[in-house]
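> dropping a prediction and its sequence here:
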Amino acid sequence: MYCLLVTLFVVIFAVYKLFEHQRGKTMIENTNNRHVLITGCDSGFGNELARLLDKRGVPVFAACLKEKGAAELKKHTSSRLRVLQLDVTDQNSIHDSVEFVKRHLPKCSGLWGLVNNAGLQILEAPLEFHSSEAIQKCISVNLLGSIDVTKSFLPLLRKTRGRLVFVSSDSAIIEWPCRAPYVISKVGLEAIAECLRRELYHVGVTSHTIQPGSFKTKIVDPNEMKSTLQRAFDNVDEEVQQYYGQQWLSKLKESFSEIPGIQYEDLSPVTNAMYHALFSVMPKRRYRCGMDCEYYYYPVSLLPEWFNTWYWKMSPPPDSVTRVDNQVIKNH
């Protein structure tokens, strides 16, 4: 009897997954009247998605932080795409963007999609290297900004039973050492996406997350990362500097130089996932983008926690364990 129930469960699950896969291939028609707002369009995923949607006839509101990014995007898109400036950490800026979108939407219509893409990573270093201001800025842009933008545009999304898309990261799968504020912001983003999935179920607004692996965008610049790390090291207490030391600092800087070699230059796996989340008849709850994210980080994350702690541990400073042990003995 037990074997029969297990077999029945497996068959039902397989049939459902096949149905889900086939339905996922079916895309919504008439996308030329479904307006989409994308944040963080100055460069990277947001910029690429704005161009992709514009080419496919989707009316886009492309939110850029800087005038330079907005001007550059206008050069490569049609007059159908509307560019606006938006600082996701500024309530006045968010309010102005809502009014801008309302003015340019057809009368009595709403917003079909909101892609919360704006994000940054200020510093890759142990937590004690991060200033309070740096931590706050990272969380404000990546997490709180997305929450505030989403709250402000929800009335327009409810009108269309539209789609919410949150650009997360492989940092929501692996709690990388030296990226604590960034990890916190992305794990929080996944959480808010799931909360909204449940809160908005009754009105038909769906929520989806995108988890890119190692893709080449301006958020990760090895040279900038090295200089930022050096400034952070110079500003911490002397005790912290002595604990880590110059040798450890140089080794971490060298590791940044290896990043371009593992990054995907083709951003289409991410933008295609975003497009699917916006316009598939049966979009996925979560999209893992990149071979590393799908077939390496995620499977490893399912292994026992003690293994993950050991496997992803930070390289310790030279003789740090011995020095700490000696200090403990001395204090006692």
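It's in.

> switch to C-alpha atoms for all contacts and neighbour counts from now on
Fine.

> so where's the longest strand in this structure?
Using DSSP state E to assign secondary structure, the strand with the most residues in the chain is strand 206-212.

> buried set for whichever helix or strand comes after that strand?
Moving toward the C-terminus from strand 206-212, the first helix or strand encountered (DSSP states H and E) is helix 222-235. By neighbour count on 16 or more other C-alpha atoms under 10 Å, the buried set for helix 222-235 is Pro222, Met225, Lys226, Thr228, Leu229, Ala232, Phe233.

> now those residues in TSV, with distance to Ile259?
Output for the buried residues of helix 222-235, formatted as TSV (distance: C-alpha to C-alpha, whole Å):
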residue	distance to Ile259
Pro222	7
Met225	11
Lys226	12
Thr228	16
Leu229	15
Ala232	20
Phe233	21
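
> ok, back up a step: check which helices and strands the longest strand of the chain sits against.
Identification of packing neighbours for strand 206-212 by 3 or more C-alpha pairs under 8 Å, 6 or more residues apart in numbering; DSSP states H and E yields strand 163-167, helix 180-199, helix 268-279, strand 286-289.

> let's see it at 7 Å
Judged by 3 or more C-alpha pairs under 7 Å, 6 or more residues apart in numbering; DSSP states H and E, the packing partners of strand 206-212 are strand 163-167, helix 180-199, strand 286-289.

> next up, a second structure to put side by side with the first:
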Amino acid sequence: MNSLSDAMSVFQKSTTVMRYSFLLLGLLFVGVFGVFKFLSASILPNLLTNLGLGLLAMVIADLGVKLVVNVVPRVNLPHLEKRAVFITGCSSGFGLQLAKRLDALGVTVYAGLRNSQCAGALELQATCSKNLHIVIIDVTKDEDVKNAVKYVNKTIGDKVFWSLVNNAGISIFGLTEWVDVTEYRRLYETNVLGCVRVTQAFLPLLRENQGRIVVTGSVSGRFAYPFLIPYSMTKFALTSYVDGLRREMRQWGVGVYWVQPHLYRTNLSELEVVVRQSNQVWGAATEEVKSSYGEDFFKNYLERGTGYIGENASNNIDEPVSDLIDAAVGATPQYCYTPGMKARFEMFLARYLPIYLIELMFLLFQYCYTPGMKARFEMFLARYLPIYLTDIYTEMNVNLKFPAAVLERKRLQRDSKKLH
């Protein structure tokens, strides 16, 4: 795309199939606003004023409650030394730090991981008390899960089995066309069915003590991020599972809590891991897919994806771990936690903004993210300009980021016009 007219032409063609009409939105807004103005000036001024104030007060009150909850110091349950917690996925990241901090609080911790000789297991053995138990468990294997329950029953003594923290999870990076179905199945088996399998196995103990189930989710369970669709699918499934399970378990007095972090520096988001996984996924893609997207597209995806993670991943892992602790042993746990102010703000927007504005927020990530001031300027444009203008900007400035097949089709369309 070398001119504004070319970009406008492509945009107009692409929007002919859109069902969402910005013209209709504008007309309806003017019409509804006009009706409200007429009513407020004539027959129903007090009703509309009070209705508007009531809705505004409800939103502000909701935000106020959330602010207070996050500002007021948290208090843990009494007698933590008499309580036991089982955690999956303790080899690194949130699970490792959660196990260490709960152990420091005096809780009997069962730290589940797949390899007793991994770095995380050795660190736990070296730094924690004798009240921490290393439990070998692969959440995808029924026998491992059954053995874990037997081990807890055998060693718990007079302690109360209080919380199960489902933290085990894996990820993969790449466009949906690049990722083989077997990888989707692998992620689903660990992230979703693994959680279900472990939860079902420990439910008898949890029901007996009216304990808690805690699930480590992700904001990807609310947004399907580009390049993370397989992972997002599993987190969406967990979101549904937690919502339903919470309502089912209420009759038993079992609490179900959900912690949904955004982007933190853990093993899942290590740049080396992202690059390795992306190369593996791209290497395993079919030749047809590779020729359609082109090597330049993949290189651009990798550069921009790692740049985004490198600039935006938070080092403050204490945020989600503190929320996990509050969910597991806090005196007044919340149903859902979103660690970090940035993530809370994004979830607020997701709750109250129309979906087309949410789409606008993600528009530039896939095609035109560049670390530094340029990226911030582009994100500013994406946030405040109408979406059709940002689409035109994308067509004009980042056409090299599009799949080779798309560029070829546009070239053929131009050549066809010249012939006629």
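Here it is on my side, so go on. In this text the structure is predicted, and so the values were computed from the model without any measurement.

> follow-up on the earlier one: corresponding residues in structure 2 for the longest strand of structure 1?
Mapped onto structure 2 using TM-score structural alignment, strand 206-212 of structure 1 covers residues 255-261.

> tell me where the stretch 1-150 of structure 1 has strands.
With DSSP state E, counting those that start in this stretch applied, the stretch 1-150 of structure 1 shows strands at 36-38, 60-64, 82-85, 113-116, listed in chain order.

> mind putting the ones you listed into CSV with mean neighbour count and distance to Lys251 of structure 1?
Listed next are those as CSV, based on neighbours: other C-alpha atoms under 10 Å; distance: least, C-alpha to C-alpha, whole Å:
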stretch, mean neighbour count, distance to Lys251 of structure 1
strand 36-38, 25, 38
strand 60-64, 26, 36
strand 82-85, 22, 39
strand 113-116, 26, 35
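
> Pro299 of structure 1 is nearest to which of those?
Ranking the strands of the stretch 1-150 of structure 1 by distance to Pro299 of structure 1, with C-alpha to C-alpha as the measure, places strand 113-116 first at 26.3 Å.

> what's the average distance of the closest one to structure 2?
Comparing strand 113-116 of structure 1 with its match in structure 2 after superposition yields a mean distance of 0.4 Å (mean C-alpha distance after the TM-score superposition for structure 1).

> buried set for the match of strand 206-212 of structure 1?
Of all the residues in stretch 255-261 of structure 2, those buried under the rule 16+ other C-alpha under 10 Å are Gly255, Val256, Tyr257, Trp258, Val259, Gln260, Pro261.

> nearest to Lys37 of structure 2, of these?
The closest of these to Lys37 of structure 2 turns out to be Gln260 (C-alpha to C-alpha; 41.1 Å).

> need the counterpart of Leu291 of structure 1 in structure 2.
Slight slip there: residue 291 of structure 1 is Met, not Leu. In structure 2, Met291 of structure 1 lines up with Met341, judged by TM-score structural alignment.

> residues near its match, how many?
Applying the criterion other C-alpha atoms under 10 Å, we find 10 residues in the vicinity of Met341 of structure 2.

> Gly307 of structure 2 versus that one, what's the distance?
According to C-alpha to C-alpha, to the nearest Å, Met341 of structure 2 stands 22 Å off from Gly307 of structure 2.

> same check on Asn166 of structure 2?
Using C-alpha to C-alpha, we find Asn166 of structure 2 at a distance of 30 Å from Gly307 of structure 2.

> got it, and Val329 of structure 2?
Taken as C-alpha to C-alpha, the spacing of Val329 of structure 2 relative to Gly307 of structure 2 amounts to 37 Å.
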